[in-house]
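S.K.: Provided below are the primary sequence and the corresponding predicted coordinates.
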Amino acid sequence: MADHYEVLGVSREASLDEIKKAYRRLARELHPDVNPGEDASERFKLVTHAYDVLSNDEQRARYDMGGDNAGFGGAGGFGGFNDIFETFFGGAGGSRGGRPRSRRERGQDALVRVTLDLADVVFGVHRDIEVDTAVLCETCEGSCCQPGTSPVTCDICHGAGHVQRQVRSLLGNVVTNQPCNVCSGYGTTIPYPCATCQGQGRVRSRRTVSLDIPAGVENGLRLQLPGSGEVGPAGGPNGDLYLEITVNNDDVFSRDGDDLLATLEVSMSDAILGTNTTIDSLDGSVDLEIRPGVQSGDVLTIKGRGITPLRGSNRGDLRVGVHVVTPTRIGSKERALIEDFAKRTRAPSPKLSEFHQGVFSKLRDRFRG
């Protein structure tokens, strides 16, 4: 039987990289798809078998020591434990004696970050976003082949995707299934790969995805869109698209669950006498009554002007914390009036009481946070 080193045209001291390069060169030259001659086919089988033996450190060592030329273990010797495992489970990545591998695989999931304003969260919003993912190759439509061509059955494994080898082990002579080195376990080869996608069946491209983002989403939430991710190899099914939500801070309103929080500055005279005013909410103007004697920290609630929950229909409330503004500069006439008012009301002197954080302070801290 021919010497494996001579078959590959390398020296006995050749490195694994040199052996791989020699095999690839000869495989391209002798492959049946390129060289259909009978002699070339037989040489191709010899080259493939020589590579299988010399690319495996254990089999190469046994071969160099004068073991069986077929590379099935030394004469009278036994295969290693790997051979025993391969007997029952097949080679890594192989079909284990079953069907050949499919080129079609599920595509990867994709993640896109979407930035929203608080108003978008209140009502929901429609967005068209640009996504950079793998899409189906329009030239070959996922076949991986040049138009007008198709995959051909592998001449080595005859479409099985695996080849059988006899191994001498502790259990005697056994047969293992290994992935076919020529077709990589697919059972077919592609003699003319698509030039557009290089035989992948997909290309990277930017595409537009239309999104209807529901109301009530929160900062950091991820929404899943099944089947909107990357197309798989050979036109396989799409993965999923995930949207990660980021919500911008608003200059006026902040969020507390499904409620909106805001601060209303009220003059001292309006706080004493009461007044009616109009404020601008996120969905239009709202009339608001301020009762006489309102205090800083009081909360005025406007029903149904908050956020629509993600899983529900009843909107939250708009809660407005009152902040009574005390003037820092007043004229002599105003001072005289206030002094007269103080004498008439006989307000008690300032005194200490138990410390507590008012509602307004909590609202303000939430806003600043």
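M.R.: Good, I have the coordinates. Numbering: from 1, shown residues only.
S.K.: Could you use CA atoms for every contact and neighbour count after this?
M.R.: Fine.
S.K.: Which strands or helices does the top helix by length along the chain pack on?
M.R.: Secondary structure of the chain per DSSP state H: the longest helix is helix 38-54. Contacts defined by 3 or more CA pairs under 8 Å, 6 or more residues apart in numbering; DSSP states H and E place helix 38-54 against helix 4-8, helix 16-30, helix 57-64.
S.K.: Select, out of the ones you listed, the one closest to residue 364.
M.R.: Closest to residue 364 of the helices and strands packed on helix 38-54, according to CA to CA: helix 16-30, at 68.2 Å.
S.K.: in the closest one, what's buried?
M.R.: 19, 22-24, 26-27, 30 (16 or more other CA atoms under 10 Å).
S.K.: next one: stretch 186-202
M.R.: Neighbour counts over stretch 186-202 (16+ other CA under 10 Å) mark 186-194, 196-197, 199-202 as buried.
S.K.: which residues are in contact with it?
M.R.: 33, 100-103, 134-137, 139-147, 149-154, 157-162, 180, 182-183, 203, 231-235 (CA atoms under 8 Å, 6 or more residues apart in numbering).
S.K.: Would you check which pair of the buried residues of stretch 186-202 lies furthest apart?
M.R.: The most widely separated members of those, counting by CA to CA, are 187 and 196 (23.3 Å).
S.K.: just to revisit the earlier point, of the contacts of stretch 186-202, which belong to strands?
M.R.: 134-136, 152-153, 162, 203 (DSSP state E).
S.K.: Of those, select the buried ones using a PyMOL command.
M.R.: In PyMOL, selecting the buried portion of those, with burial taken from 16+ other CA under 10 Å, looks like this:
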select buried, resi 134+135+136+153+162+203
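S.K.: and here's the other structure:
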Amino acid sequence: MADQDHYQVLGVSREATPDEIKKAYRRLARELHPDVNPGAEAEEKFKLVTHAYDVLSDPEQRRRYDMGGDSPFGGQGGFGGFGDIFETFFGAAGGGGRGGQPRSRRERGQDALVRVTLELGDVVFGVHRDIEVDTAVLCETCDGSCCQPGTSPVTCEICHGSGHVQRTVRSLLGNVVTSAPCTVCQGYGTTIPYPCATCQGQGRVRARRTVSVDIPAGVESGLRLQMPGSGEVGPAGGPNGDLYLEITVAHHDVFSREGDDLLATLDVSMPDAILGTTTTIESLDGPVDLEVRPGVQSGDILTIKGRGITPLRGSGRGDLRVGVHVVTPTRLDAKERALIVDFKKKTKAPDPKLAEFQQGLFARLRDRFRNS
């Protein structure tokens, strides 16, 4: 082997790039492989081609060879070359087990993620949505076979349908049998001489499809709903992956959520706070009457039962809790001011003083709206 010019064996110039050397080797190896071209002469040429590639594909070995040196068994102490050669030629990453069954073209499709934005009212009751998904679907032309209509895959001539090739290599340790995926068929055991023109032999195409889904009540931002089998179809018509819907609940100008309860703030005039009143407010499921008791204070909570959110898992509904904000008038005419002064004298209102700090729901509501 050392007497042979490795560049001449591969049919490349001494300035050939690594990619050119690899292409030349693959072409010659396919022509001279004993499974394709049996005979002692072809086998000997195959060994020469393999050894030449072993030397020239390794930058350090190639450098030494160009300077006049060579090793009959490659680098790494004389034993590493053949394993690397077979991985390069037969494609160890291409699938197919060592001596196992050929690899299946049908594989499970990938999962898909779609982000869905809901209104707060959708969360209260649940909602039906038709969602547009851009994903991989089954090719209608070949129905997932990957072949042009009327044709079918053929058995690989190199591995004879096994999906892998075996080769006996002589080394200092004796004969070594190696097995690696066949690079001609990529470990499938068959080749497709006439790929489907619609999907380019993939058995699937990109398309936009509509997925109908019933989103339950009680979901919240960040929650992911899983729809098994609604994701991408796999290669060669393999089973679908799953579809995940990531929920985002849009901000509402009036209502916010705390668990299964809805929170809101009600502005009440000072006279109505003193005397009490009944008002009608618009909840997320229609108008509802709300009684404001006489003497209500800012920060008091008025509760309307069963007008909150339906739990994600469970029955019934939460409550609508309304925090009272007593609005003090800032502009009074002379007559109004006189009435207030007279009222103060008659009620003998106490002077302002510090009271016990209270951090109630109303304060939290106020902070929530201030930061929204």
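M.R.: Looks like it came in fine. Given the structure is predicted, the values throughout are model-derived calculations rather than measurements.
S.K.: Tell me how they score on TM after superposing.
M.R.: The TM-score (TM-score structural alignment, normalised by the length of the first structure) is 0.84; 354 aligned residues with a CA RMSD of 3.6 Å.
S.K.: quick check: stretch 310-327 of the first structure aligns to which part of the second structure?
M.R.: Here stretch 310-327 of the first structure aligns to the second structure at residues 312-329, judged by TM-score structural alignment.
S.K.: which parts of that stretch are buried?
M.R.: Under 16+ other CA under 10 Å, the buried positions of stretch 312-329 of the second structure are 317-326.
S.K.: Stretch 164-173 of the first structure too?
M.R.: Here stretch 164-173 of the first structure shows 166-169 as buried, counting by 16+ other CA under 10 Å.
S.K.: likewise stretch 88-96 of the first structure?
M.R.: Across stretch 88-96 of the first structure, burial judged by 16+ other CA under 10 Å covers 89-91, 94-96.
S.K.: Could you do stretch 248-257 of the second structure as well?
M.R.: Using 16+ other CA under 10 Å as the test for burial, stretch 248-257 of the second structure gives 248-249, 255-257.
S.K.: where exactly do the helices run in the first structure?
M.R.: 4-8, 16-30, 38-54, 57-64, 81-89, 118-123, 268-273, 332-345, 359-368.
S.K.: So which residues make contact with the shortest one?
M.R.: The one in question is helix 4-8 of the first structure. Residues outside helix 4-8 of the first structure that contact it (CA under 8 Å, 6+ apart): 11-12, 19, 22-23, 26, 46-47, 50-51, 54.
S.K.: which one in the first structure is aligned with residue 114 of the second structure?
M.R.: Alignment note (TM-score structural alignment): residue 114 of the second structure maps to residue 112 of the first structure.
S.K.: my bad, residue 368 of the second structure
M.R.: By TM-score structural alignment, residue 368 of the second structure lines up with residue 366.
S.K.: which residues does its match contact?
M.R.: Residues counted as contacts of residue 366 of the first structure (CA under 8 Å, 6+ apart) are residue 254.
S.K.: Any figure for the gap between it and residue 262 of the first structure?
M.R.: Residue 366 of the first structure sits 10 Å away from residue 262 of the first structure, going by CA to CA, to the nearest Å.
S.K.: Same question for residue 272 of the first structure.
M.R.: 21 Å.
S.K.: Which one's more surrounded, those two?
M.R.: residue 262 (22 against 16; other CA atoms under 10 Å).
S.K.: residue contacts, the more buried one?
M.R.: Shown in contact with residue 262 of the first structure (CA under 8 Å, 6+ apart): 252-254, 318-321, 363, 367.
S.K.: In the second structure, which of these still touch?
M.R.: Contacts conserved in the second structure for the contacts of residue 262 of the first structure, counting by both residues aligned by TM-score structural alignment, their matches' CA atoms under 8 Å: 252-254, 318-321, 363.
S.K.: Now intersect these with the strands, please.
M.R.: Judged by DSSP E, strands contain the following of these: 254, 318-321.
S.K.: Let's have those in a markdown table, adding distance to residue 107 of the first structure.
M.R.: Listed next are these as a markdown table, based on distance: CA to CA, whole Å:
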| residue | distance to residue 107 of the first structure |
| --- | --- |
| 254 | 39 |
| 318 | 44 |
| 319 | 47 |
| 320 | 49 |
| 321 | 51 |
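S.K.: These: which two are farthest apart?
M.R.: Across these, the longest distance by CA to CA is 11.9 Å; it joins 254 and 321.
S.K.: Give the intersection of the neighbour lists for these two.
M.R.: 261-262.
S.K.: which position in the first structure aligns with residue 270 of the second structure?
M.R.: Aligned by TM-score structural alignment, residue 270 of the second structure pairs with residue 268 of the first structure.
S.K.: any idea how far residue 338 of the first structure is from its match?
M.R.: 11 Å.
S.K.: When these two are compared, which one has more neighbours?
M.R.: residue 268 (17 against 13).
S.K.: Surely that one and residue 325 touch.
M.R.: Yes. Contact criterion CA atoms under 8 Å: residue 268 of the first structure and residue 325 qualify, at 5.9 Å.
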